[in-house]
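Student: what would the 3D arrangement of this be:
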Amino acid sequence: LKISYINLIAELCEKTDADVNQVAKGMGFDPRIGSQFLKAGLGYGGSCFPKDIRALTKIGEDLGVNMNLLREADRINLDRIDFFVEKTKKALWILKDKKIAVLGLAFKPETDDIREASSIKIIKKLFDEGSYLRLYDPRAMENMRKIFPEKSPQISYVKSPYEAVKEANALLIITEWDEFKELDLKKIKEVMDNPIIIDGRNVYDPSEARELGFEYYSIGRQ
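Tutor: This next block holds a predicted model:
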């Protein structure tokens, strides 16, 4: 519930020129709320949260309990995908034939688990729009190949983030691996065709990215 709530607040922050990180920090000072799970991004994934919420919803509804709160939390989580793809489309105008670097495939850092990962739905939507996708993840590429094999020229797996961004029209951050936080953004800008970052995990500082010459978009921040 807290993850969906902070992502809804992030959308509101974008409409009001607020910073969701500052809002979350303030909320976290309240001991009744706490600071855990107040990080805006692309929603939750993995084998637990989505399955458990839907299972609990069904149990409650079968027993005649109104489970609209959980249904809405699940809907908000799923909406993050369309929200992010639309943000990407707005940055690029059109997605067809655009070369897009996708960094992060696992549903969270430090795992190769892609079950219910945001990356799967995002890649599928971009693929259907006709984008050419270069995918990189430190651990999860072999698992993702089972879903998106390299049978189409639209999908390719690369050996490093720097290979992914070469001549790219945009860079998408999908999973907040520490490796991505430490990338040399100056080097990345030099090799991209269009220095555009759509940061789904708020990995970078907006001011620093823009000072380097990037067109930078994040979640719940200006």
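Student: make it CA atoms for all contacts and neighbour counts henceforth
Tutor: Fine.
Student: any idea which helix or strand comes after the longest helix anywhere in the chain?
Tutor: In the chain, assigned by DSSP state H, the helix with the most residues is helix 68-92. Scanning forward in sequence from helix 68-92 by DSSP states H and E, the next helix or strand is strand 99-103.
Student: helices or strands up against the helix or strand following that following strand?
Tutor: Using DSSP H and E, the helix or strand that follows strand 99-103 in sequence is helix 118-128. In terms of contact count using 3 or more C-alpha pairs under 8 Å, 6 or more residues apart in numbering; DSSP states H and E, helix 118-128 is assigned the packing partners helix 68-92.
Student: contacts for the helix it packs on?
Tutor: Residues from elsewhere that reach helix 68-92 (C-alpha atoms under 8 Å, 6 or more residues apart in numbering): 1, 4-5, 7-8, 41-44, 50, 53-54, 57, 95, 118, 121-122, 125-126, 169-170, 196, 198, 200, 217.
Student: chain center to the longest helix of the chain: distance?
Tutor: Its chain's average C-alpha position is 10 Å from that of helix 68-92, according to C-alpha atoms, centre = their mean, to the nearest Å.
Student: mind listing what's buried along it?
Tutor: 70-71, 73-74, 76-81, 84-85, 87-88, 91 (16 or more other C-alpha atoms under 10 Å).
Student: picking up where we left off before, show me the contacts of helix 68-92 that map onto helices.
Tutor: Per DSSP H, the contacts of helix 68-92 map to helices at 4-5, 7-8, 50, 53-54, 57, 118, 121-122, 125-126.
Student: to compare against the first, here's another:
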Amino acid sequence: MRIAMIGTGYVGLVSGACFADFGHSVVCVDKDKDKIERLLRGEIPIFEPGLDRLVAENVEAGRLSFTTDLAEGMKGVEAVFIAVGTPSRRGDGHADLSYVYAATEEVAALIDGYTVVVTKSTVPVGTGAEVEAIIQKVRPDLKPGEGFSVASNPEFLREGAAIDDFKRPDRVVCGVEDDRAREVLSELYRPLYLNETPIVFTRRVTSELIKYAANAFLATKITFINEMADLCEKVGADVQAVARGIGLDKRIGSKFLHAGPGYGGSCFPKDTLALVRTAQQHGAPVKIVESVVEVNAARKQSMAARVKAAAGGDLSGKTVAVLGLAFKPNTDDMRDSPSLDIVPALVRDGATVRAHDPEAMGEARKHFGDTITYCDGAYEAMQGADVLVIITEWDEFRALDLGRARELLSAPVIVDLRNIYPPAEMAEKGWAYTSIGR
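Tutor: The predicted structure follows:
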């Protein structure tokens, strides 16, 4: 099949490359001329393991191409995916759908033959109906189900494991309102039927809500175990043992029960907030999710206090080595990363911050400017520092040479916000070691 993918951000580029790898002909369209030129040169604008190879192979095979010309991209397509950004709208927390609606208007004007318009972006309940209304307004000659269809196909991609998530997903969710759209989406995902992947077909509104409900539930698990970590610290329990003890219950499961500095990233913060606003708007408030949003925001802001306490209660004139700035390993994404709260707070408290992240240094400069020192490696960041703080659990931080680290630091003090090292072992080696919930 021939499809167009509008947007070459994280979701659009990964989805487009994977669809091409399934054997479909994919044209990725973006208004950002610089980004398209980079992609045409073989440069990948985001960091995602394996994406550079996947893009290169499918470009070489002639199944994947890039353009800024939407009219060119839509020639002969059977489906158009809208994968543009839906950031939180300033002031009220609702999802900003201006990019989705603008793309819809442009797509509507170019429809030539039956086309399924698919929202791949994360959008609130009811967006599909609005997209359909916009197309009908622009093209009154087209009837839903005949000249076009609008479908919902939310993504469930984890940054750092997105390609595997796309090709070997737990499920694929498709929201459709007619059989013709269902047939097109079934054909697009036909390669997954071979792996017996559950393809869940629902109404559009249900599909849209599934995405938000899934992310809100996972965010709730993270926030729950973080609150249990605080209680563990008060009563002398071990949050990792608590997580294992409850996670072995199949009704609960072990994933997303890792205590830390709070969730961040491109999805959970904005999606939980958007769900809260949508629920309030419809008179069905989700009090649990409201609490999750509030507790997580407070948690990220409180983490700097742990560093301050470990440094003796005063950071003035002290140097803090920070390892990890991205919101999670294997990505350069810093959107709503805990580091965005922690690092500025350390600076405000008078600390000099020396930081290193394996992939997010370029992004970090956009956020922190010249307020911190950027280091080429973990040990360079430690040079002369009074405290070492681990914010992101990159693999290379899991096996630090602690002997070397002790020689570089002015004091053997570590604040481990990801519980990488065993507390008893660290104490035995003479480290003043602070972790989460242990």
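Student: structural similarity score between the chains, please.
Tutor: Scored by TM-score structural alignment, normalised by the length of the first structure, the superposition of the two chains gives a TM-score of 0.96; 218 aligned residues with a C-alpha RMSD of 0.9 Å.
Student: coming back round to it: now the contacts of helix 68-92 of the first structure: which count as buried?
Tutor: Buried among the contacts of helix 68-92 of the first structure (16+ other C-alpha under 10 Å): 1, 4-5, 7-8, 41-44, 50, 53, 57, 95, 118, 122, 126, 169-170, 196, 198, 200, 217.
Student: quick one: map Lys187 of the first structure onto the second structure.
Tutor: Residue mapping for Lys187 of the first structure onto the second structure gives Arg404, with TM-score structural alignment as the criterion.
Student: what about that match, which helix or strand?
Tutor: helix 402-408.
Student: so which bits of that helix are buried?
Tutor: Ala405, Arg406, Leu408.
Student: mean deviation, that helix versus the first structure?
Tutor: Mean deviation of helix 402-408 of the second structure relative to the first structure after superposition (mean C-alpha distance after the TM-score superposition for the first structure): 0.9 Å.
Student: name the helices or strands packed onto that helix?
Tutor: helix 378-382.
Student: show me what the helix it packs on is packed up against.
Tutor: Using 3+ C-alpha pairs under 8 Å, 6+ apart: helix 378-382 of the second structure touches strand 319-323, strand 352-356, helix 402-408.
Student: can you tell me the helix or strand for Thr206 of the second structure?
Tutor: Counting by DSSP H and E, Thr206 of the second structure is part of helix 204-235.
Student: what angle sits between that helix and helix 287-310?
Tutor: Angle, helix 204-235 of the second structure to helix 287-310, by axes from the mean of the first three to the mean of the last three C-alpha atoms, to 10 degrees: 40 degrees.
Student: what's the first helix or strand after helix 204-235 of the second structure?
Tutor: Counting by DSSP H and E, what follows helix 204-235 of the second structure is helix 239-247.
Student: quick one: buried residues of that following helix?
Tutor: Buried residues in helix 239-247 of the second structure (16+ other C-alpha under 10 Å): Val239, Gln240, Val242, Ala243, Gly247.
Student: okay if I get those as a markdown table plus distance to Val172 of the second structure?
Tutor: Formatted as a markdown table, the buried residues of helix 239-247 of the second structure follow (distance: C-alpha to C-alpha, whole Å):
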| residue | distance to Val172 of the second structure |
| --- | --- |
| Val239 | 33 |
| Gln240 | 32 |
| Val242 | 32 |
| Ala243 | 29 |
| Gly247 | 25 |
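Student: from these, which is closest to Phe201 of the second structure?
Tutor: Nearest to Phe201 of the second structure among those, counting by C-alpha to C-alpha, is Gly247 at 29.7 Å.
Student: quick one, what contacts that closest one?
Tutor: Gly253, Ser254, Lys255, Leu257.
Student: can you tell me what the last one aligns to in the first structure?
Tutor: Matched across to the first structure, Leu257 of the second structure falls on Leu38, judged by TM-score structural alignment.
Student: SS state for that match?
Tutor: Following DSSP: H, G, I helix; E, B strand; the rest coil, Leu38 of the first structure is assigned to coil.
Student: neighbours around it, how many?
Tutor: 22 (other C-alpha atoms under 10 Å).
Student: ok, now which ones touch it?
Tutor: Contacts of Leu38 of the first structure by C-alpha under 8 Å, 6+ apart are Lys2, Ile3, Ile6, Ala24, Gly28.
Student: can those go into CSV with extra columns for distance to Lys146 of the first structure?
Tutor: As requested, the contacts of Leu38 of the first structure are exported to CSV (distance: C-alpha to C-alpha, whole Å):
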residue, distance to Lys146 of the first structure
Lys2, 32
Ile3, 29
Ile6, 32
Ala24, 37
Gly28, 40
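Student: among those, which one lies nearest to Pro149 of the first structure?
Tutor: Checking those against Pro149 of the first structure with C-alpha to C-alpha, the nearest one is Ile3 at 31.3 Å.
Student: any idea how far the match of Lys187 of the first structure lies from Gly430 of the second structure?
Tutor: 14 Å (C-alpha to C-alpha, to the nearest Å).
Student: now Lys255 of the second structure
Tutor: Distance from Lys255 of the second structure to Gly430 of the second structure, by C-alpha to C-alpha: 32 Å.
Student: which position in the second structure pairs with Gln22 of the first structure?
Tutor: By TM-score structural alignment, Gln22 of the first structure lines up with Ala241.
Student: now its match: how far from Gly437 of the second structure?
Tutor: Ala241 of the second structure is 10 Å from Gly437 of the second structure, by C-alpha to C-alpha.
Student: next, the angle from the helix holding Thr206 of the second structure to helix 239-247.
Tutor: 130 degrees.
Student: what's helix 204-235 of the second structure packed up against?
Tutor: strand 148-152, strand 172-175, helix 239-247, helix 268-281, helix 287-310.
Student: which of the residues in that helix are buried?
Tutor: With the criterion 16+ other C-alpha under 10 Å, helix 204-235 of the second structure contains buried residues 204-213, 215-232.
Student: cool, and stretch 347-355 of the second structure?
Tutor: Going by neighbour count (16+ other C-alpha under 10 Å), the buried part of stretch 347-355 of the second structure is Val347, Asp349, Ala351, Thr352, Val353, Arg354, Ala355.
Student: ok, now stretch 88-107 of the first structure?
Tutor: Those buried within stretch 88-107 of the first structure under the rule 16+ other C-alpha under 10 Å are 88, 91, 95, 98-107.
Student: out of the contacts of Gly247 of the second structure, which end up buried?
Tutor: Buried among the contacts of Gly247 of the second structure (16+ other C-alpha under 10 Å): Ser254, Leu257.
Student: mind picking the two most distant members of the contacts of Gly247 of the second structure?
Tutor: Gly253 and Leu257 (8.5 Å).
Student: what's the match for Glu163 of the first structure in the second structure?
Tutor: Match for Glu163 of the first structure (TM-score structural alignment): Glu380.
Student: cool, Lys87 of the first structure as well?
Tutor: By TM-score structural alignment, Lys87 of the first structure lines up with Arg306.
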